[in-house]
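Enquirer: Next comes the sequence, and after it the predicted model I'd like to discuss.
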Amino acid sequence: MIDVLSAALMLLGALSCVVGALGLVRFPDLLSRLQAATKPQTLGLLLILAGVALQLPAKYAVGLVLVALFQVITAPVLSQLFGRAAYATGADERDALETDDLGERLADRPGAS
């Protein structure tokens, strides 16, 4: 039963990664691609790690928990930083944005031009 559950988790994780990769190719703008690069990829990795952890002894599975924690902490932060860098350099398509909350926040800063 554990083998079936492990295989199902790994297959779901791989499917999630494939969906994220398709999003990178198919989405039209940078900000959408950032979304596709982080959310499904992180979920896919977590599912694959869970499937692998079921196959390992508990003392080795703890290392996978550290990998998962590192991924969950760093992926959203890096995505946020890349998005802000793209916004600051004008690499994103501002006319495609429905709302520009960051632009409003930056305009409200003291010393903003």
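Expert: Nice, thanks for sending it over.
Enquirer: use CA for all of it now, contacts and neighbours both
Expert: OK.
Enquirer: give me the number of residues near residue 60?
Expert: When neighbours are defined as other C-alpha atoms under 10 Å, residue 60 has 11 of them.
Enquirer: which SSE is it in?
Expert: helix 58-89 (DSSP states H and E).
Enquirer: now the helix or strand that that helix is followed by: how far from the chain's centre is it?
Expert: Going down the chain from helix 58-89, the next helix or strand is helix 101-107, by DSSP H and E. When distances are taken as C-alpha atoms, centre = their mean, to the nearest Å, helix 101-107 is centred 24 Å away from the chain's centroid.
Enquirer: circling back: can you give me the buried ones in the helix holding residue 60?
Expert: 61, 64, 68, 71-72, 75-76, 79, 83-84, 87 (16 or more other C-alpha atoms under 10 Å).
Enquirer: in stretch 91-106, what's buried?
Expert: Buried, per 16+ other C-alpha under 10 Å, within stretch 91-106: residue 92.
Enquirer: and the residue nearest to the spatial centre of the chain, what is it in contact with?
Expert: Residue closest to the average C-alpha location in the chain (C-alpha atoms, centre = their mean): residue 38, at 1.4 Å. The contact partners of residue 38, by C-alpha atoms under 8 Å, 6 or more residues apart in numbering, come to 20, 75-76, 79.
Enquirer: hold the first one in mind and look at this next one:
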Amino acid sequence: MDAGPVEILISAILVIGGFFALVGSWGLARMPSLMTRLHGPTKVTTLGVGSCLIASMIYFPAMQGTYSAHELLITLFLFLTAPITANMIAKAHLHRQGRAIDPNPMDDIAEGLPPTGVGTGWATFEGQHRDPADPPR
């Protein structure tokens, strides 16, 4: 029995999704610091899982004759929550570390983060304006 064009399309999307998931997982394991490790699961692996879900969205109507919105909802939820989660993890890491960040040999940041304050562009630290002599709140 010959594979139709839909089966070839589904197979190609699954292989591409598996490749993205593999590369994202490898990046998560091999990157040197938390800030660089965030890219693997939030960007590349999200594309891998999203590709597998899209292949499932194509398979069931084309082969089984049934349609379900579950895969579409999971894909939308994944694409909406992964970047927000990464942003929150990065902000929490910056605030936990203060001005010292993870050492990363790929960065040229040896002295820590650039100066913060109004107009410097570091939005996560913009609200922290107090005199160092004041007691903590």
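Expert: Received it, and whenever you're ready, just let me know what you need. Keep in mind that this is a model prediction, so the values were computed, not measured.
Enquirer: Among the buried residues of helix 58-89 of the first structure, which one lies nearest to residue 12 of the first structure?
Expert: Lowest distance from residue 12 of the first structure to these (C-alpha to C-alpha) belongs to residue 68, with 16.1 Å.
Enquirer: ok, now which ones touch the closest one?
Expert: By C-alpha under 8 Å, 6+ apart, the contact set of residue 68 of the first structure is 45-46, 49.
Enquirer: How about residue 20 of the second structure?
Expert: 44-45, 47-48 are the contacts of residue 20 of the second structure under C-alpha under 8 Å, 6+ apart.
Enquirer: on that earlier part again, distance of the residue nearest to the centre of the first structure from residue 55 of the first structure?
Expert: 26 Å (C-alpha to C-alpha, to the nearest Å).
Enquirer: likewise residue 73 of the first structure?
Expert: 25 Å.
Enquirer: just residue 113 of the first structure next, same as before
Expert: The separation that residue 113 of the first structure has from residue 55 of the first structure, given C-alpha to C-alpha, amounts to 57 Å.
Enquirer: got it, and residue 88 of the first structure?
Expert: Distance of residue 88 of the first structure to residue 55 of the first structure, given as C-alpha to C-alpha: 45 Å.
Enquirer: returning to that earlier point: which of the contacts of residue 68 of the first structure fall in helices?
Expert: 45-46, 49 (DSSP state H).
Enquirer: nearest to residue 28 of the first structure, of these?
Expert: residue 45 (24.4 Å).
Enquirer: Need the counterpart of that closest one in the second structure.
Expert: By TM-score structural alignment, residue 45 of the first structure lines up with residue 49 in the second structure.
Enquirer: And for its match, nearest residue in space, chain neighbours not counted?
Expert: Excluding the flanking residues, the one nearest residue 49 of the second structure by C-alpha to C-alpha, 6 or more residues apart in numbering is residue 17, at 6.3 Å.
Enquirer: Surely the one you found and residue 54 touch.
Expert: No: if you go by C-alpha atoms under 8 Å, residue 17 of the second structure and residue 54 don't touch, sitting 9.4 Å apart.
Enquirer: Which part of the first structure matches stretch 18-31 of the second structure?
Expert: Aligning stretch 18-31 of the second structure against the first structure (TM-score structural alignment) gives residues 14-27.
Enquirer: what distance separates the matching stretch from the middle of the whole chain?
Expert: What separates the centre of stretch 14-27 of the first structure from the centre of its chain is 11 Å, taken as C-alpha atoms, centre = their mean.
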